[in-house]
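*Asks:* Build me a structure from this.
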Amino acid sequence: MVNDPEYSLFEDVCSFVDDAAKHMELHPGLLEQIKQCNSIYKFHFPIRKDDGSYEVVKGYRVQHSHHKLPVKGGIRFSSFVNEQEVMGLAALMTYKCAMVNIPFGGAKGGVNIDPLKYSVGQLEKITRRYTSELIKKKFIGPAIDVPAPDYGTGAREMAWIVDTYEAFNPDAINAKGCVTGKPVSQHGIDGRTEATGMGVYLGIREAVSVQEDMAELGLTTGLFNKKVIIQGLGNVGFYSALFLKEAGAKIIGIAEWNGGIWDEEGIDIEEIKKYQTVNKGFKGYPKGQFIENSIELLERPCDILVPAALENQITKENADRIQAKIIGEAANGPVTKEAEKILLEKNMMIIPDMYLNAGGVTVSYFEWLKNLSRVSFGKLEKRYDMQKYKLLLESIEHATGDKFSNEQVDLIVKGASERDLVNSGLEETMVTAYHELNAKRKEKNIKSLRTAGFILALDRIAVSYTDMGIFP
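*Replies:* Next comes the predicted model:
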């Protein structure tokens, strides 16, 4: 993985905002307020390790924008976590939520550890202590700040967080809404696990559906037979690859931190994921070619490259060697600003992270709403809808004299489940947002979808501040 200690994701994000502002008429004071982080909390706490020794752990929570509350953003466990990274990721969350019209401000959190080096018991201690530090400073709560999973964390950690929060707030009726990405058994939502990956698939699907744009890239419309390289086979990378493959694309390369796999005949995503889980990597996989230095896979020819790992993966050093025609940023900030200029000059399409990985926060929003209402989606109306459709079919049968088959009845007489409604809401969000984004790009006559996304986001954030009467 590329990791430049001099690189600042936050400064990169601010420069993207400045680029977008050139196409707008924003009050200078408003622009400066939008760019800055409202609150930065950096703290240290000790943990006792299994061998009896002690370690001091560094944690962060950054609330970038309070133009809407609560603020929203994941918590990552990584040895690369630092203040500038968390600030940059928090800022991206602000613009991401605004771009896809989700009513949250942006935030992000992180703990500077390598989770692979700790036992489950140690990780639980770290997570619960991190949560208690947030509670002490009121940096968590369903109306204040709602974390979620990110790199190095998942549903298990979110369950520990909500349990800790409830222990500190036993009378808070909406306590379950203090965090999203929880297990379904702990009032999570059906469909959240694969939400970000499904959002990536839906975003790429919409991008390749526009004939005019694909003609400029020398591609046909649709995903069928498109050659795809994925970087990172964690949750986001796996589901992105799985849904793209199911839609007809061919996954020819997968890059991971400890080696990659290359197979122009196509890779079975579910099979290689099982192998990776058992063997902790791709080495020894009987199909395809193992690539020791996996970063090289990003430079191989393909139609679509999907970086789904960490930020700062495509830089000015390797941008000239990238051969993909479309780059779908499933990770946060995988393409630096300098690299983006090079890629756009090469006539590549970059589908920006602030749009493409918004599936996670979209479904997190649905989970938060579910927690506040304390009722599952579809529970009230499912049986009513089934009865209504049944009566409709019976009316058609009576009018025509024909009978529907049992298979047809089962297909039509079906009330929407929670997963059905979640997927429907996610698809509506991703489809609407992409075409708004692309229309803004063409309206402003600019190459960059990212700049168009920031323009859309800034428009919406500016309206919030203006309506509050803070800026003219």
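
*Asks:* From now on I want contacts and neighbour counts done on CA atoms only, so please keep to that.
*Replies:* OK.

*Asks:* Tell me how many other residues crowd Q408.
*Replies:* As a burial measure, the neighbour count of Q408 was computed by other C-alpha atoms under 10 Å and equals 11.

*Asks:* Tell me where the stretch 101-250 of the chain has strands.
*Replies:* Secondary structure of the stretch 101-250 of the chain (DSSP state E, counting those that start in this stretch): strands at 105-111, 145-149, 227-231, 250-256.

*Asks:* Can you say which of the ones you listed is packed in most?
*Replies:* Stretch with highest mean neighbour count among the strands of the stretch 101-250 of the chain: strand 105-111 (a mean of 30; mean count of other C-alpha atoms under 10 Å).

*Asks:* Pull the residues that contact it.
*Replies:* Applying C-alpha atoms under 8 Å, 6 or more residues apart in numbering, the contact partners of strand 105-111 are 57-79, 81-82, 86-87, 89-95, 97, 145, 147.

*Asks:* Tell me if I am right that N445 is in a helix.
*Replies:* No - following the definition DSSP: H, G, I helix; E, B strand; the rest coil, N445 is coil and is not counted among the residues of a helix.

*Asks:* burial of it, as a residue count?
*Replies:* Here the number of neighbours of N445 (other C-alpha under 10 Å) works out to 10.

*Asks:* Against G74, how distant is it?
*Replies:* 34 Å (C-alpha to C-alpha, to the nearest Å).

*Asks:* all helices of the stretch 51-200 of the chain, in order?
*Replies:* Secondary structure of the stretch 51-200 of the chain by DSSP state H, counting those that start in this stretch: the helices cover 83-99, 120-136, 155-168, 195-207.

*Asks:* contacts for the third one?
*Replies:* The one in question is helix 155-168. By C-alpha under 8 Å, 6+ apart, helix 155-168 touches 124, 127-128, 131-132, 135, 148-149, 172, 175-176, 178-183, 186.

*Asks:* hmm, 6 Å instead?
*Replies:* Around helix 155-168, the neighbours that count as contacts under C-alpha atoms under 6 Å, 6 or more residues apart in numbering are T131, G181, K182, P183.

*Asks:* Apart from its neighbours in sequence, what residue is nearest T315?
*Replies:* With C-alpha to C-alpha, 6 or more residues apart in numbering as the measure, A339 is the residue that lies nearest to T315, at 4.8 Å, once sequence neighbours are left out.

*Asks:* One more, please, to line up against the first structure:
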Amino acid sequence: MSKQKDYSLFNDVCGFVDDAAKHMNLNPGLIEQIKQCNSIYKFNFPLRNDDGTYETLTGYRVQHSHHKLPVKGGIRYSEHVNEDEVKGLAALMTYKCALVNVPFGGAKGGVRIDPLKYNVNQLEKITRRYTSELIKKKFIGPAIDVPAPDYGTSAREMAWIVDTFEAFNPELINAKGCVTGKPLSQHGIDGRTEATGQGVFFGIREAVEVEDDMKSLGLTTGMKGKTVIVQGLGNVGYYSAKYIEEAGAKIIAVAEWNGGIFDSEGIDIEALKAYQLKNKGFKGYPKGEFVKDSKELLTYECDILVPAALENQITKENAPKIKAKIIGEAANGPVTQEAERILMERGIMVIPDMYLNAGGVTVSYFEWLKNLSRVSFGKLEKRYDMEKYRKLLGTIENATGEEFTDQERDALIRGASERDLVLSGLEETMVEAYHAMNKTRKEKNIKSLRTAAFILAIERIAISYTDLGIFP
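*Replies:* As a prediction, the model looks like this:
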């Protein structure tokens, strides 16, 4: 997405809604209500630095849609945080949640700072003060507004947030549900770390299983043998690449900000990640070819391109050179609007970010449910299931006269862990959402999966307003 001075992310998102609305028969007043932000909170607060000086920081929390409560969305720490960006990101959260049928409205928050310029003590002060400001105005709570990590924040900041919220609300039994993305020690959920990357894999896997779609792209169905290029080997890129590789596809290139690796024979993602962590980059990696200008790798020939780094990576300048048949938007906004039009004309499939990277919010929903129920998934039934399977195997052995090996027995009677159940729920969510989105695309006879995604999301939001009797 472009970063020109007059560029507005919020207006961009509203443009997507308007494009989708052309294919729908909805009250214009309802479309206008769906587009607008319900609540915008901008505030300033002081930070006392270690040397005794003060600075004034600006924070934001935007609740885009109250059609469902609580609202949900991350908190980012970045120098680029401003009201328009937060409004745009909050709006995208609304449509993302509706698309994957997660019962939240959309929200987003942020503080305008460069987190790298502050020490841990300062970041804790900022986070706790930001939280207390949200508490004052009731912009946080398990039934109201549930933040999560985003750019520049992590599980550490979420732990500070929940601790601050609990200090202000000692009588609230569900207080842990005021924020997701927490460390496991603070009632986080197992499987959250890899959730977004795992969701990216599930989404791409579903796309390549649709026979008529693959036939129109000149591809066979299934992941096996597909050539893949991944941009970005951070959390999302690494897990996306890992699961794609395990499914039988061949990762032929990985691009990072400080150089990339190309190897037509295939890249071992675990080995490359280990080298990157040790050497802060790919330069000197013993296999493949080092490519200094890694953005060039986006135009190399492959079946699937997965941009999992930053926005604005595929623009009108390089879109005509893209040779991939499928682009899976693992990052937020890696393909600009102008670029997408070019790609559509060239018959390239773009799997939109609002669907493909929804794994994070899906598993956040599971964490919120866990916090409300105050029990880990699988804890009640795991041992019961193991005993039931053990008896069943015994019955099979008695009937057949053959015994299972210890390894087979352990694999068959193992009860589902929290992580197993979380990833199973994530898979079901991503599978259902993809086929609903693709079905809408075909029924409306449109090329763009993104437009189809917005149509489906808007339909679901509209039903909420209609059922409330606000609109006929």
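
*Asks:* care to give me the TM-score?
*Replies:* The pair, once superposed, lands on a TM-score of 0.95 when counted by TM-score structural alignment, normalised by the length of the first structure; 472 aligned residues with a C-alpha RMSD of 1.9 Å.

*Asks:* hang on, the earlier thing: output the strands of the stretch 101-250 of the first structure in TSV; the columns should cover distance to S53 of the first structure.
*Replies:* Rendered in TSV, the data for the strands of the stretch 101-250 of the first structure read as follows (distance: least, C-alpha to C-alpha, whole Å):
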stretch	distance to S53 of the first structure
strand 105-111	19
strand 145-149	28
strand 227-231	36
strand 250-256	32
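
*Asks:* With respect to T432 of the first structure, which of the ones you listed lies nearest?
*Replies:* When the strands of the stretch 101-250 of the first structure are compared for distance to T432 of the first structure using C-alpha to C-alpha, the nearest one is strand 105-111, at 20.3 Å.

*Asks:* quick check, the residue nearest to T315 of the first structure in a helix?
*Replies:* Yes - under three-state DSSP, A339 of the first structure falls within a helix.

*Asks:* what's the neighbour count on it?
*Replies:* When neighbours are counted by other C-alpha under 10 Å, A339 of the first structure comes out with 20.

*Asks:* so how far is K316 of the first structure from it?
*Replies:* When C-alpha to C-alpha is applied, the distance between A339 of the first structure and K316 of the first structure equals 5 Å.

*Asks:* Also H67 of the first structure?
*Replies:* For H67 of the first structure relative to K316 of the first structure (C-alpha to C-alpha), the value is 34 Å.

*Asks:* next one: I144 of the first structure
*Replies:* I144 of the first structure sits at a distance of 39 Å from K316 of the first structure (criterion: C-alpha to C-alpha).

*Asks:* try P70 of the first structure
*Replies:* Counting by C-alpha to C-alpha, the separation of P70 of the first structure from K316 of the first structure is 36 Å.

*Asks:* and what of T196 of the first structure?
*Replies:* Distance of T196 of the first structure to K316 of the first structure, computed by C-alpha to C-alpha: 27 Å.

*Asks:* Likewise for Y389 of the first structure?
*Replies:* Distance of Y389 of the first structure to K316 of the first structure, given as C-alpha to C-alpha: 57 Å.

*Asks:* same deal with N258 of the first structure?
*Replies:* 23 Å.

*Asks:* which residues in the stretch 201-350 of the first structure form helices?
*Replies:* With DSSP H, counting those that start in this stretch, the ranges of helices along the stretch 201-350 of the first structure come out as 211-217, 235-246, 269-279, 337-345.

*Asks:* so of those, which one's packed in deepest?
*Replies:* Comparing these by mean neighbour count (mean count of other C-alpha under 10 Å), helix 235-246 ranks first with a mean of 22.

*Asks:* Output the helices of the stretch 201-350 of the first structure as JSON lines; include the columns distance to S15 of the first structure.
*Replies:* Shown next, in JSON lines, are the helices of the stretch 201-350 of the first structure (distance: least, C-alpha to C-alpha, whole Å):
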{"stretch": "helix 211-217", "distance to S15 of the first structure": "26"}
{"stretch": "helix 235-246", "distance to S15 of the first structure": "27"}
{"stretch": "helix 269-279", "distance to S15 of the first structure": "37"}
{"stretch": "helix 337-345", "distance to S15 of the first structure": "8"}
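
*Asks:* H44 of the first structure contacts R61, doesn't it?
*Replies:* No - using C-alpha atoms under 6 Å, H44 of the first structure makes no contact with R61, being 11.8 Å away.

*Asks:* among the helices of the stretch 201-350 of the first structure, which is nearest I113 of the first structure?
*Replies:* Judged by C-alpha to C-alpha, the one of the helices of the stretch 201-350 of the first structure that comes nearest to I113 of the first structure is helix 235-246, at 19.4 Å.

*Asks:* once aligned to the second structure, how far is the closest one on average?
*Replies:* Superposing on the second structure places helix 235-246 of the first structure at an average distance of 1.2 Å from its equivalents, by mean C-alpha distance after the TM-score superposition for the first structure.

*Asks:* Quick check: which helices or strands does that helix pack against?
*Replies:* For helix 235-246 of the first structure, the packing partners by 3 or more C-alpha pairs under 6 Å, 6 or more residues apart in numbering; DSSP states H and E come out as helix 195-207.

*Asks:* make it 8 Å
*Replies:* In this structure, helix 235-246 of the first structure packs against helix 195-207, strand 227-231, strand 250-256, helix 269-279, with contacts taken as 3 or more C-alpha pairs under 8 Å, 6 or more residues apart in numbering; DSSP states H and E.

*Asks:* what residues does the last one touch?
*Replies:* In other words, helix 269-279 of the first structure. Outside helix 269-279 of the first structure, the residues touching it (C-alpha under 8 Å, 6+ apart) are L233, F238, A241, L242, I251, G281, F282, Y285.
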